[in-house]
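[1] what follows is a predicted structure for the sequence shown.
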Amino acid sequence: MASTDSPGNGGRRGRRPGDSGTREAILDAARARFSGEGFRGATVRAIAGDAGVDPSLVMHFFGSKQALFVAAMEFPLDPAEIVPRLVGPGVDGLGERLLRFLLGIIDELGEANPMLGLVRSAVTHPDAARMMREFLGEAILDRIAAAIDADRPRLRAELCASQIVGILMARQILALPELAAADRELLVGIYGRTIQRYLTEPLASS
């Protein structure tokens, strides 16, 4: 009797969804590919090949490349779920909503926050910077830009990102004492207005 794995019988390559270690093998392969090739360069097909599974099995476990990246990098949140919820009520008040949510996550996780390690790596390693730039651009900034009803929406979204990354660096990584100790709502009130200005007010003329 012919083997069911023979080409003539259409045998499938890779592990079954229930096989032990499959998910971790995919995550290990994803980390290596994302780190080496960036978010855009790493394909689901290549990651699946490295893990020895079918691409459909990667989608079975994670659903999308963005979700795979979130799991592989151990992000504390999935932008595909969070950003639409923050943007949904409209641009009015979005600056404060963004900052209140992100500061809440940062304060809750403290030094256990994997985003801190990724930001530190991005500062000193070009490959890490490219990986983060590509992922944040597609997963977060594109979605925010799409909600902005003003000129140069992508620039406005990136200005917001520059402010938030700056706060993260100064408050969590450099740990500037007064800023690190400041009440979260005080910071939301101060920085939220600045971020809101990027979203809605006229940009300075060149």
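    Now that the structure is in, tell me what you want to look at.

[2] okay, CA-based contacts and neighbour counts for the rest of this
    Fine.

[3] ok, A112 to P76 distance?
    10 Å (Cα to Cα, to the nearest Å).

[4] of these two, who's got more company?
    Using other Cα atoms under 10 Å as the criterion, A112 and P76 rank with P76 on top: 15 against 11.

[5] mind listing what's buried along the host helix or strand of R33?
    Taking DSSP states H and E as the definition, one finds R33 inside helix 22-41. Neighbour-count burial for helix 22-41 flags 22-23, 25-27, 29-31, 33-35, 37-39 (criterion: 16 or more other Cα atoms under 10 Å).

[6] so what's the residue count around A129?
    With other Cα under 10 Å as criterion, A129 counts 19.

[7] what's the answer for the one 10 residues further on, then?
    When counting by other Cα under 10 Å, one arrives at 17 neighbours for A139.

[8] please name the nearest non-neighbouring residue to it.
    Nearest residue to A139, sequence neighbours excluded (Cα to Cα, 6 or more residues apart in numbering): P79, at 6.0 Å.

[9] surely that neighbour meets G137?
    No. Between P79 and G137 there is no contact under Cα atoms under 8 Å: 11.0 Å.

[10] comparison target below:
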Amino acid sequence: MSRRPGRPAGGSDSRDRILDHARELFARNGFDKTSVRSIAAGAGVDAALVHHYFGTKQQLFAAAIHIPIDPMQVIGPMRETPVDQLGLMLPSTLLPLWDSELGAGFIATLRSLLAGNDVGLVRSFVQEVIAVELGGRVDDPPGSGRVRVQFVASQLVGVVIARYILELEPFATLPVDQIARTIAPNLQRYLTGELPGPAQES
């Protein structure tokens, strides 16, 4: 029986092998330094099969760390959002997603990653996916974009831990809009406000 047209050849366990090697390489080398070609080589398949199963490298990364949605579906619209509105746009987009059924799977995965040995995957996602997409837009003065995004990440990770992992009340059941509007000014300051430099020794 001939295989379905357009589908590259690969065994039934190819998808799992691709994911296993993707997790290993992403954790070891980070997102930027890991190529689809290297993942395919490690899994013993053609790069075309990786694209067939997972699409883009970002989508493969999302599958590797069990994010139930292509991160570019969230990050992509940020490119069109005026910089002075990103502070509100970020939590207004992410909180409803985290509150959804899809988000429940992501929170469970994040809890597992933080408790285990795969923090490199989370770090890579923050520094090499989110920072690359948003950091360039807020890199004023030059060189500050990376730390600005990390300040934002620290605030958002804090929200995730307090609301979904520790389930602190009443924070865990506050309306999404209330949380978004409350933290938005801080996020906006991290993104576009003046950041204090290190204290100078006298």
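    That came through, no problem. These numbers come from a predicted model, not from an experiment.

[11] just list what the helix holding R33 of structure 1 packs against, helices and strands only.
    Packing partners of helix 22-41 of structure 1 (3 or more Cα pairs under 8 Å, 6 or more residues apart in numbering; DSSP states H and E): helix 44-51, helix 65-72, helix 126-136.

[12] would you mind getting the angle between the last one and helix 65-72?
    In this case it means helix 126-136 of structure 1. Computed with axes from the mean of the first three to the mean of the last three Cα atoms, to 10 degrees, the direction of helix 126-136 of structure 1 lies at 130 degrees from that of helix 65-72.

[13] which residues are in contact with the aligned residue in structure 2 for L159 of structure 1?
    Structural alignment (TM-score structural alignment) places L159 of structure 1 against F151 in structure 2. By Cα atoms under 8 Å, 6 or more residues apart in numbering, the contact set of F151 of structure 2 is L187, Y190.

[14] would you map the helices across structure 2?
    In structure 2, helices defined by DSSP state H lie at 14-29, 36-43, 47-54, 57-64, 71-78, 86-99, 101-115, 119-124, 131-135, 145-160, 176-192, listed in chain order.

[15] need those in a markdown table (columns: distance to L166 of structure 2).
    Compiled in a markdown table, the helices of structure 2 are given as follows (distance: least, Cα to Cα, whole Å):
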| stretch | distance to L166 of structure 2 |
| --- | --- |
| helix 14-29 | 26 |
| helix 36-43 | 36 |
| helix 47-54 | 33 |
| helix 57-64 | 24 |
| helix 71-78 | 24 |
| helix 86-99 | 15 |
| helix 101-115 | 10 |
| helix 119-124 | 19 |
| helix 131-135 | 26 |
| helix 145-160 | 9 |
| helix 176-192 | 16 |
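
[16] nearest to P170 of structure 2, out of those helices?
    helix 176-192 (11.3 Å; Cα to Cα).

[17] that closest one aligns to what range in structure 1?
    By TM-score structural alignment, helix 176-192 of structure 2 lines up with residues 184-200 in structure 1.

[18] equivalent analysis for stretch 129-137 of structure 2, please.
    The aligned range for stretch 129-137 of structure 2 is 139-147, by TM-score structural alignment.

[19] what residues of that stretch count as buried?
    A139, I140, L141, R143, I144, A145, A147.

[20] any chance of those in TSV with distance to R197 of structure 1 as columns?
    TSV is the format used below for the buried residues of stretch 139-147 of structure 1 (distance: Cα to Cα, whole Å):
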residue	distance to R197 of structure 1
A139	22
I140	18
L141	16
R143	18
I144	14
A145	14
A147	15
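
[21] before I go, just wanted to say thanks for your time.
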